[in-house]
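Colleague: need a 3D model of the following:
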Amino acid sequence: MTRYGYFLACEEFTPAELLDQARAAEQAGFECLAISDHFHPWTAEQGNSPFVWTMIGALAQVTSLPVTTFVTCPTVRMHPAVNAQAAATAGVITGNRFRFGVGSGEALNEHILGDAWPAADVRLEMLEEAVQVIRDLLTGDEVSHRGRHYTVENARLYTTPDQPVPIYVSGFGPKAAALAGRIGDGFVTMTPDEELIGQFRRAGGGQKPVLGGLKVCWGTDRAQAVKRVHRKWPSEFLPGELGQVLPDPAHFEQATTLVTEETIAENVVCGDDLDEHVAAVSAYTEAGFDEVYVGQIGPEQQGFFDFYRGEVLPRLRAA
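Modeller: The predicted structure is shown next:
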């Protein structure tokens, strides 16, 4: 049976707001949480970007829900060995409720130390090696590793959870989906694409979990909700590889001038129409997702949670 979760957008909200949302999500009947891992927001209008590992520690104190990163790039900004230590501590402090979502990343967050931003195939190669380093360290054994991209010498994690931290691999194209099937404990993708899920399963994913989701903008005035999404999240609709290669929020602001309100109105659930919300979430269930996460854009958080608790989640579960 599909589980329904809430997506915590670090790019848009302060730490205190994210913690309030996590509490409200659990009270509303959501079963799990996902949280983004960014150094920068996509645009200055979003205006936030707290450190995800600090947030996970805080979340462990205010909610009993499982938490998954959507997603961490463990290859450039932080060395895989440091990511392994962070993931191990998150597993311990959450009582084995942490799942480590990883992906090949975006230049927006990963170029900040001056490293060259590799081509997509190289990024996937780096991700595969990083995941192996992380898995080795999560055992608690001493690890030395000399690979093409990473070196680890005499490293050992002394604080590790008593259950392995699941590593879910993100992908938005066939190569990444195949890599996720081969090395991941699950798959993260953000569109209800049955073919992409099939590629993951055929590549070794089998019946491993598939996670993903969508952003909506609940509100009683649909036109205002569309404007809010257009102001806050036009970056969701940039084509091709722009999301992976643009290096600065200012560049995203320039590119998103090409995204119209009409595009938002046609592609994002805005307003308070129950059937539209249910249909948008159900598309993921029908595509074969095991966990579907919904994020609310903008300040109408309590209205969103009341709506989902009283109407959307009951309808989804009845179906």
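
Colleague: from now on I want contacts and neighbour counts done on CA atoms only, so please keep to that.
Modeller: Noted.

Colleague: for the stretch 101-250 of the chain, which segments are assigned as helices?
Modeller: For the stretch 101-250 of the chain, applying DSSP state H, counting those that start in this stretch gives helices covering 107-110, 120-138, 174-183, 194-200, 222-232, 242-245, 249-255.

Colleague: for those, which one sits closest to His145?
Modeller: Nearest of those to His145, taken as Cα to Cα: helix 120-138 at 7.5 Å.

Colleague: that closest one packs against which elements?
Modeller: Applying 3 or more Cα pairs under 8 Å, 6 or more residues apart in numbering; DSSP states H and E, we find helix 120-138 packed against helix 80-93, strand 143-146, helix 174-183.

Colleague: here's the other one to compare against:
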Amino acid sequence: MSAGPLDDLGALRGWAASAQPVFICGQERSGTSALQLALARHPALFPVPHVFETFVFNEPRALLADPPRRMLQGYLGGPEGLAAMRERLAVLGGGDAAAVADEDLIRAFFAHAASCAYPGRRPLEKTPSHVYSLPRVFALFPQARVLACVREPVEVVDSYRRRLRREQALGKAPGDWAWLDKTDQQLIAQFRRVDQALREAAVRAPGQVFQVPYAWLTADPAAALAALCDFIGEPFDPALLAPRPGRSVRIDERLGQPLGAPPTPEPTTLTEAVAATLRRETWGLSRRWRVAGPLHPDTHAEAPAPAR
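Modeller: I've put the predicted structure just below:
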């Protein structure tokens, strides 16, 4: 009988090399959560029940930290799931889970999820900041398919501001909304980092990263999701368009609505001067981010440095 993916390091690495996970990343406030919840309804993918961001490619040692992170536990089905995974890590580490290398921690996390939390399903995971870890993603999972969500920068900044006001109005602690409290210049720098990461991914893994503009995804969700299913090699299923009620209470009111549902009209939080500055500072990446489809070097590679 062949070894299971968590029986030894050789089997684990072989499993990861042949696995075909689907990872969602990209710019925050660009539809990553809505896309993850939609794809989680596909019968071939992990039915992740909520928006759990694992950060596992960025911070693999968090898998061993105490107290454990709630989202890591939630992704694996609760405290018991995380405890069971740590037991397997201890075996892989010769009695000490901490002896397992970072890369194998990540492999084991998804192998355990595929074996125990979501058996018979294809890995699906969403963490926006994994866009900065795409070299590690493809080094560990060379057959991965990545969906990178992007959005017009002015809309992203406006979305940040609205969400920040909403979180503060609910009386949440600063630790819950600190990630939203960024200046315009900090967000512009973030946009450029995301754009740089995507241009580098176009060279490193041509055709394996599908850029998903928010406007494209929400204008015709059925057609967009059909194209994404084709990209990941799965048939389209109408269930992707039917969100479960009750999402608004836990996460965001938009997540309990169909992807293409028109937003409630609200005045912008940005002055025209701020919007004009954002457009001027991001015009190049904004133009690139309007294009839906797999990234390739000929259209998305890093532009050459100007001649001196």
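
Colleague: drop the TM-score for these two in here.
Modeller: Put the two chains on top of each other and the TM-score (TM-score structural alignment, normalised by the length of the second structure) is 0.31; 150 aligned residues with a Cα RMSD of 5.7 Å.

Colleague: just to revisit the earlier point, would you turn the helices and strands packed on helix 120-138 of the first structure into CSV with distance to Asp20 of the first structure and mean neighbour count?
Modeller: Formatted as CSV, those follow (distance: least, Cα to Cα, whole Å; neighbours: other Cα atoms under 10 Å):
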stretch, distance to Asp20 of the first structure, mean neighbour count
helix 80-93, 19, 23
strand 143-146, 39, 14
helix 174-183, 32, 22
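
Colleague: any chance of JSON lines for these, columns distance to Leu124 of the first structure?
Modeller: Shown next, in JSON lines, are those (distance: least, Cα to Cα, whole Å):
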{"stretch": "helix 80-93", "distance to Leu124 of the first structure": "14"}
{"stretch": "strand 143-146", "distance to Leu124 of the first structure": "18"}
{"stretch": "helix 174-183", "distance to Leu124 of the first structure": "7"}
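
Colleague: and of the ones you listed, who's closest to Asn109 of the first structure?
Modeller: Here helix 80-93 is closest among those (Cα to Cα), at 15.1 Å.

Colleague: show me the strands in the second structure, by range?
Modeller: Along the second structure, the segments classed as strands by DSSP state E run 22-26, 124-126, 145-150, 209-213, 293-294.

Colleague: these: which one's closest to Arg162 of the second structure?
Modeller: Comparing these by Cα to Cα, strand 145-150 comes nearest, at 17.9 Å.

Colleague: about what we covered before: relative to Ala280 of the first structure, which of the helices of the stretch 101-250 of the first structure is closest?
Modeller: helix 194-200 (14.8 Å).

Colleague: count of residues packed around Pro153 of the second structure?
Modeller: Neighbour count for Pro153 of the second structure, taken as other Cα atoms under 10 Å: 24.

Colleague: dump the residue contacts of it.
Modeller: 188, 191, 278-279, 282, 286 (Cα atoms under 8 Å, 6 or more residues apart in numbering).

Colleague: ok, it to Arg163 of the second structure distance?
Modeller: As judged by Cα to Cα, to the nearest Å, Pro153 of the second structure and Arg163 of the second structure stand 15 Å apart.

Colleague: got it, and His112 of the second structure?
Modeller: To Arg163 of the second structure, His112 of the second structure is 34 Å away according to Cα to Cα.

Colleague: just Arg193 of the second structure next, same as before
Modeller: 22 Å.

Colleague: Leu33 of the first structure against Ala24, yeah?
Modeller: No. Between Leu33 of the first structure and Ala24 there is no contact under Cα atoms under 8 Å: 11.3 Å.

Colleague: so those two - more neighbours on which side?
Modeller: Applying other Cα under 10 Å to Leu33 of the first structure and Ala24 shows that Leu33 carries more neighbours, namely 28 against 20.

Colleague: nearest residue to Arg192 of the second structure in space, please, no chain neighbours.
Modeller: In space, and not counting its chain neighbours, Arg192 of the second structure is closest to Leu285: 7.4 Å by Cα to Cα, 6 or more residues apart in numbering.

Colleague: ok, the one you found to Pro153 of the second structure distance?
Modeller: From Leu285 of the second structure to Pro153 of the second structure the distance is 9 Å (Cα to Cα).

Colleague: shared neighbours, these two?
Modeller: In contact with both Leu285 of the second structure and Pro153: Phe191, using Cα under 8 Å, 6+ apart.

Colleague: which residues in the stretch 201-319 of the first structure form strands?
Modeller: All strands of the stretch 201-319 of the first structure, identified by DSSP state E, counting those that start in this stretch, fall at 210-216, 291-296.

Colleague: can I get the ones you listed in TSV including mean neighbour count and distance to Leu138 of the first structure?
Modeller: Output for the strands of the stretch 201-319 of the first structure, formatted as TSV (neighbours: other Cα atoms under 10 Å; distance: least, Cα to Cα, whole Å):
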stretch	mean neighbour count	distance to Leu138 of the first structure
strand 210-216	23	22
strand 291-296	23	25
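
Colleague: distance to Val82 of the first structure added to the ones you listed, as JSON lines?
Modeller: Formatted as JSON lines, the strands of the stretch 201-319 of the first structure follow (distance: least, Cα to Cα, whole Å):
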{"stretch": "strand 210-216", "distance to Val82 of the first structure": "25"}
{"stretch": "strand 291-296", "distance to Val82 of the first structure": "27"}
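
Colleague: for Val188 of the first structure, which of these is the nearest?
Modeller: Minimum separation from Val188 of the first structure across the strands of the stretch 201-319 of the first structure (Cα to Cα) falls at strand 210-216, 4.8 Å.

Colleague: what's the angle between the closest one and helix 222-232?
Modeller: Orientation check (axes from the mean of the first three to the mean of the last three Cα atoms, to 10 degrees): strand 210-216 of the first structure against helix 222-232 gives 120 degrees.

Colleague: please name the spatially closest residue to Leu214 of the first structure (chain neighbours excluded).
Modeller: Val294 (5.2 Å).

Colleague: from Ala34 of the first structure, how far off is the one you found?
Modeller: Distance from Val294 of the first structure to Ala34 of the first structure, by Cα to Cα: 9 Å.

Colleague: find residues that contact each of the two.
Modeller: With Cα under 8 Å, 6+ apart, Val294 of the first structure and Ala34 have common neighbours 5-7.
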